Structures are given as structure tokens and as C-alpha cells.
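[1] build the 3D model from these lines:
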Amino acid sequence: MTLPIRPRRSALYMPGSNARALEKARTLDVDCLLLDLEDAVAPEVKDLARNQIVDAVTAGGYGNREVVIRINGLETPWGEDDLRAAIKAAPDAILVPKVNSPADLQRIAHMLSVYGAPKNLSLWAMMETPQAMLNAGAIGACGKDANVRLTCFVMGTNDLAKETRARLSPGRVAMTPWLMTCVAAARAGGIDILDGVYNAFQDEEGFAAECAQGVEMGMDGKTLIHPKQIEPCHAAFSPSEEEIAWARKINETFDQPENAGKGAIQVDGKMVERLHAEMGKRVIAIADAIAARAS
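    Presented below is the predicted three-dimensional model:
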């Protein structure tokens, strides 16, 4: 399944229990909104949060921001009601927490069909448990199954640290093998992947460093916990003007008739292959999608 390219540089968690936050979300320059019914919502206000999110999403006004509802797990007292409510609200995607295996997504996907969910409603998967790390390849492969509707991984690094007892220290040495495993699994499944949150939202230098690390790892964007993180996140995960210009130049050169049958050519004194042109096409597509969202 070939998915449309869209910018997912930033994905901001917004608690469903905070009506003011749901309203403010309509004004934020963010690519994705993660309207949360799970970790950010206390048990005693789960029902309130669900109702507020349904009302907010149904009312619309979020423009070209991608709207995603994170439900509680089906094993909880709220999970199935969350799923039904999310389907009724018709967001862009439903974020499934604590996915351990393909069966977890397949079960949700079956319920989407039973409840008559729109065909364009996709699933995102939280990757935040030891089982998920061990089954990452199989979970990512769900991206190849149109019936499962999987389009994105979201790294839940806080929960992963809790479950494994690994430390979330600067540089994330302990997390790196799992992060890169999930990047590989996402790419094998043809889906996007978003990095975990940075908890110290007042630490601008540390946040910038972790964004840069996510870019190096191949992440498509990062999940956020505060609006002040949006702008530096976009700066990190947006292709630079130089990268865009180089990508266009490579593709324009390969498109010339004399280069039609060549696998490698010279551009500005550098040898480039067609694989670089394909990589450049994605850079151009992301840049165009960012420009379209901004307009």
C-alpha cells in the first residue's frame, strides 16, 4: 500500500480532559494533534475527556492538521467505548496504545470494519513495551496489509523506560537499539515513525540535540508535550533550502535525455546514483507538502 506523503514533523499531545487545550489546538502551527484519552487523563475524568474530544473533533476547525485520537487499551474499562467514540468522531487516525503484536492491531482493525469506520480512518501504533521491541518487524509488516490500516509508529519512550528499567539519559544510549529497530521495522512496512517525547520542555538545548538525533536516526518527526517545542521541532525535521535545491538539481539532471539510461552521473563534481535521485524525490515531496500545509 503506497501512502500519500504528508509532513509529520511535530505531533503534540493534548489531554482530552482539558477543553481549553482542545480549543487552543486549532490555532497551533503543528502537523499532528494527538488528542489523548490515555496516559494524560485521570481515571475519574475519562468519560468527560471522551465526550469533549468527540465534540471537538466533530465540530472541526482543525484545518490541515492531522487529528489523531489516542484511545485506552481494549483491556481497560474505557477502551471499547473510546474506540466507538473515536470512530463516531472520524479523526484522521486512531492511536492504539501498548501494541505488543500484530494481533493487537488486527483486532482493532476488525472492530473498525464491524463498527463501520470510514475507509480513510487509519491506525497508528504506540511502540512502548518490551514485547513490541521483540515483535517490531511483525508489527511493522502490518503496514503492508491494507485491512489493518497501519500508517505510523509512535515511540513511547517513557513507558519503554518504565517497562525495561532502562534509563532515559542524554544521548539515549540504552534506547538506541530499540529506536533503530523500530525505524527499520517501520521502513520495511512502508510506514512513518515518530520519535518519543522530550520531558524537560524548558531545556531548549537538550531538546534540540534530541531532535537532531531523531533526524539522524531517520525519524519522520517527534512527539511533543508543549507548544513551545513545535518551532524547533519543525526546524530540525524540515529539509533545508540547500537539501531541497540539491534534490531538485539531481532529479533535473537525471531527467535530461542524455542521462535516461544511466545509473550514475556527475553533478557539480560529485558522483550520484539513481538511488540518490529517489531519495531526493522524497525530500522534494516533503518540502512541497510542508509548503502546502503552510498555505
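[2] use CA for all of it now, contacts and neighbours both
    Fine.
[3] thought residue 293 was touching residue 64?
    Yes - shown here, residue 293 and residue 64 form a contact pair, counting by CA atoms under 8 Å, at 6.4 Å.
[4] mutual contacts of these two, please.
    Taking CA atoms under 8 Å, 6 or more residues apart in numbering as the contact rule, residue 293 and residue 64 have no neighbour in common.
[5] for residue 172, helix, strand, or coil?
    Look at residue 172: counting by DSSP: H, G, I helix; E, B strand; the rest coil, its state is coil.
[6] that one: neighbour count?
    Other residues near residue 172 come to 15 when the count uses other CA atoms under 10 Å.
[7] any idea how far it is from residue 166?
    9 Å (CA to CA, to the nearest Å).
[8] go on, residue 136?
    From residue 136 to residue 166 the distance is 18 Å (CA to CA).
[9] looking at those two, which is more packed in?
    Per other CA under 10 Å, whichever of residue 136 and residue 166 has more neighbours is residue 136, with 24 against 15.
[10] tell me the contacts of the more buried one?
    Contacts of residue 136 (CA under 8 Å, 6+ apart): 101, 181-182, 185.
[11] tell me the two of those residues that are most distant?
    101 and 181 (14.8 Å; CA to CA).
[12] of the two, which one has the most company?
    residue 101 (19 against 15).
[13] correct me if wrong: the more buried one contacts residue 134.
    No - judged on CA under 8 Å, residue 101 makes no contact with residue 134 at a distance of 9.0 Å.
[14] second chain to compare with the first, below:
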Amino acid sequence: MPASVRPRRSALYMPGSNARALEKARELDADVLILDLEDAVAPDAKEQARAQVLAAVAAGGFGRREVLIRTNGLDTPWGHADLAAAARSGAHGVLIPKVESDEAVRQADRLLAAHGAPRELALWVMMETALGMLNAKEIAAASPRLAGLVLGTSDLAKELHAHHTPLRLPMITALGLCLLAARAHGLAILDGVHLDLDDEAGLEASCRQGVELGFDGKTLIHPKQLAAANAAFAPDAASLDRARRIIAAHAEAMARGKAVVLVDGRLVEALHVAEAHRLVALAKAIGAEAVSGTDLPAP
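    Here you go, the predicted structure:
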């Protein structure tokens, strides 16, 4: 299930136990909604949260937004029931927490299939432990249903005994391993959260770093963070202008029998043209989704 140009600039966690938040989610400018049954839900509210999330997804009305259900881990009392319920929920995908091995992915895939999950239901996995990072290559190749990786940097920092520094240098190796694994296997990949809701400059800097590293978007914990992520992970006007000029110049060069061309004094080859086409396609998808008022099919 290769990554597509579907926008995933912003992925907002929504607590499954909060019915008001689930209702509000239908109006938020998020590309992805992660309806959470795990960390955001107290143990005594797990059953109620599951029922509310299933009802919300069945009711629809999420429009262009990609809807994922984050289940509890399969080693918890609620994980198997969560996965069984999510299999035929109508969500676009299921997000499994704290995945550390390729067998964990295959187990989730088998359970989804056993409970009647359609082939188009995507499987996403949280990458948030040291062992998970070391096994990223195997995890990314574990199932054709797998669509993407989501970084859980808060849990990772805790496990590493590391600090959340502005440049996240203590976690760069782990982020890089996951990015390599995702891109090698055609998966989408989302960056971890920024925890300080009052630190707008820090959020913007974290988003810029995520873009520079190669992430498709950023996971978020509050609607007030949506604008920064949507702006950072969308192609800007200058990048789009250059991308279009690269495409046009390369097409003209090819028509003259040349494989390379200069644009703004820089050599342009096929790899640059491919990236230019990706940026233009992403911008078109963002524009198309911004005016869409109907539910989109699963990616």
C-alpha cells in the first residue's frame, strides 16, 4: 500500500471518550483525525470510548478528513476488542500503538482479516520505543496492508532518558531510521507531537525541522496547532513556482533530445523532475480537498 499524494500535513489526536470533541472534529481543518482509544482514555472509560468512536465514524460527516482509530495495544485487556470493532467500522485506517516487531504487524493484520476488515482498510503503526526503532526496517516491510508510520516521540524520549531539545538531537537517529524504512517501502510517515501548547515559535520550528527531514506531516494534540502544521507541510508559492518551471524546462529539453537542463543556474535531472511533480500534485490535492464537501474514499 504505497504512500500517495494525499495531504497528511496535520494529524490531530481526538480523545475517544470526549463526545463533544468527536463532534467538533468534523469542522476542524485537519487532514487526518486520530480518534484515540489509548493514551487519551482512562481505563474505566475504554468501553464507552470505543462505542462513541464507532458511532461517530458510522455517522460520517468527516468530509475530506482521513479518519484513523488508534486502538489499545494487543497486550492490553482492550486491544483485541478494539481491533475487532475497528475492522468493519468504516474508518480509513487503524493505528496500533507501541509496535516493536514485524510479527506484531502481522498479528494485527491477521486479526483485522479475521474480523472482516476490507482490503482497503489501512494499517498504521506507532513507532515509539527503542526496540521499535531498531526493527523499523522489518516493521515497514511486514504487511501489504501497512500504510504508514507514526512517531511517538514523547514515549521515545522517556524510554531513552532523553530531553526534548529544540533540535531534537537526542532522537535524530531514531527519526532517521524510521524515515529510511518508510521511504524504502513506500509508506507515509508522520512526525511526533509538540507538547507545549503556548510555544508557538517552538511548534513552528519543529514543523520546519519535520519538513526538512522529510516527514509528510505532524501529529498534534490541540486544534490550535493545526494552522502551523498545515502551513509548514504545504508547498509554498516559491517552491511551486520553481517546480512548475522545472517541469516545463525538462519537458522542453526532452523534446530537443536532451536529458538535463539548467533552471536558475542549477542542473535539473530526472530526480528533480519527479520531486517537482510530487510537489505540484500535493498542492493540487490540498486545493481540491479544501473545497470538497463530501467524504473521500479510503486511500
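[15] quick one: TM-score?
    The TM-score (TM-score structural alignment, normalised by the length of structure 1) is 0.95; 291 aligned residues with a CA RMSD of 1.3 Å.
[16] show me where the stretch 101-250 of structure 1 has helices.
    102-114, 130-134, 136-140, 157-164, 176-189, 204-217, 230-237, 241-254 (DSSP state H, counting those that start in this stretch).
[17] and among those, the most buried is which?
    Mean neighbour count (mean count of other CA atoms under 10 Å) peaks for helix 136-140 among the helices of the stretch 101-250 of structure 1, with a mean of 23.
[18] after superposition, how close is that one to structure 2?
    Mean deviation of helix 136-140 of structure 1 relative to structure 2 after superposition (mean CA distance after the TM-score superposition for structure 1): 1.2 Å.
[19] for structure 2, longest helix please?
    If you go by DSSP state H, structure 2 has its longest helix at helix 270-290.
[20] what residues of it count as buried?
    273, 276-283, 286, 289 (16 or more other CA atoms under 10 Å).
[21] farthest pair in the residues you listed?
    The widest separation within the buried residues of helix 270-290 of structure 2 (CA to CA) is 24.2 Å, between 273 and 289.
[22] any idea how far the most far-flung residue of structure 2 relative to its centre is from residue 170 of structure 2?
    What lies farthest from the middle of structure 2 is residue 256; by CA atoms, centre = their mean that is 40.7 Å. Residue 256 of structure 2 is 50 Å from residue 170 of structure 2, where distance means CA to CA.
[23] relative to structure 1, which residues correspond to the longest helix of structure 2?
    Helix 270-290 of structure 2 corresponds to residues 274-294 in structure 1, going by TM-score structural alignment.
[24] average gap between the matching stretch and structure 2?
    Averaged out, stretch 274-294 of structure 1 is 0.7 Å away (mean CA distance after the TM-score superposition for structure 1).
[25] run through who's touching that stretch.
    5-7, 64, 238-239, 243-244, 246-248, 250-251, 254, 263-264.
[26] check stretch 157-164 of structure 2 too.
    129-130, 170-171.
[27] where in structure 1 does it align, residue-wise?
    Stretch 157-164 of structure 2 maps onto residues 161-168 of structure 1, going by TM-score structural alignment.
[28] also stretch 174-181 of structure 2?
    So stretch 174-181 of structure 2 sits over residues 178-185 in structure 1, by TM-score structural alignment.
[29] what residues are up against residue 268 of structure 2?
    Contacts of residue 268 of structure 2 (CA under 8 Å, 6+ apart): 246, 250, 260-262.
[30] which one in structure 1 is aligned with residue 54 of structure 2?
    Counting by TM-score structural alignment, residue 54 of structure 2 corresponds to residue 54 in structure 1.
[31] neighbours around that match, how many?
    Residue 54 of structure 1, neighbours per other CA under 10 Å, totals 21.
[32] and for the one 4 residues further on?
    Around residue 58 of structure 1 sit 14 other residues, with neighbours defined as other CA under 10 Å.
[33] same deal with the one 5 residues further on?
    Around residue 63 of structure 1 sit 10 other residues, with neighbours defined as other CA under 10 Å.
[34] and for the one 5 residues further on?
    Other residues near residue 68 of structure 1 number 26, with proximity taken as other CA under 10 Å.
[35] taking the centroid of structure 1, which residue is nearest it?
    Note: structure 1 centre (CA atoms, centre = their mean) maps to residue 194, 4.1 Å.
[36] contact partners for that residue?
    Residue 194 of structure 1 touches 8-9, 152-155, 219-223, counting by CA under 8 Å, 6+ apart.
[37] closest to residue 72 of structure 1 out of the residues you listed?
    Using CA to CA, those come closest to residue 72 of structure 1 at residue 154, 15.0 Å.
[38] from residue 164 of structure 1, how far out is the closest one?
    Distance from residue 154 of structure 1 to residue 164 of structure 1, by CA to CA: 17 Å.
[39] one more: residue 92 of structure 1?
    With CA to CA as the criterion, residue 92 of structure 1 and residue 164 of structure 1 are 31 Å apart.
[40] please say which position in structure 2 residue 236 of structure 1 maps to.
    By TM-score structural alignment, residue 236 of structure 1 lines up with residue 232.
[41] and that match, how far from residue 63 of structure 2?
    From residue 232 of structure 2 to residue 63 of structure 2 the distance is 22 Å (CA to CA).
[42] aligned partner of residue 22 of structure 2 in structure 1?
    Aligned partner of residue 22 of structure 2 by TM-score structural alignment: residue 22.
[43] superposed on structure 2, what's the mean shift for the helix or strand where its match lies?
    Assigned by DSSP states H and E, residue 22 of structure 1 belongs to helix 19-24. Compared with structure 2 after fitting, helix 19-24 of structure 1 has a mean deviation of 0.2 Å; criterion: mean CA distance after the TM-score superposition for structure 1.
[44] distance between that helix and the chain's centre?
    The gap between where helix 19-24 of structure 1 is centred and where its chain is centred comes out at 21 Å by CA atoms, centre = their mean, to the nearest Å.
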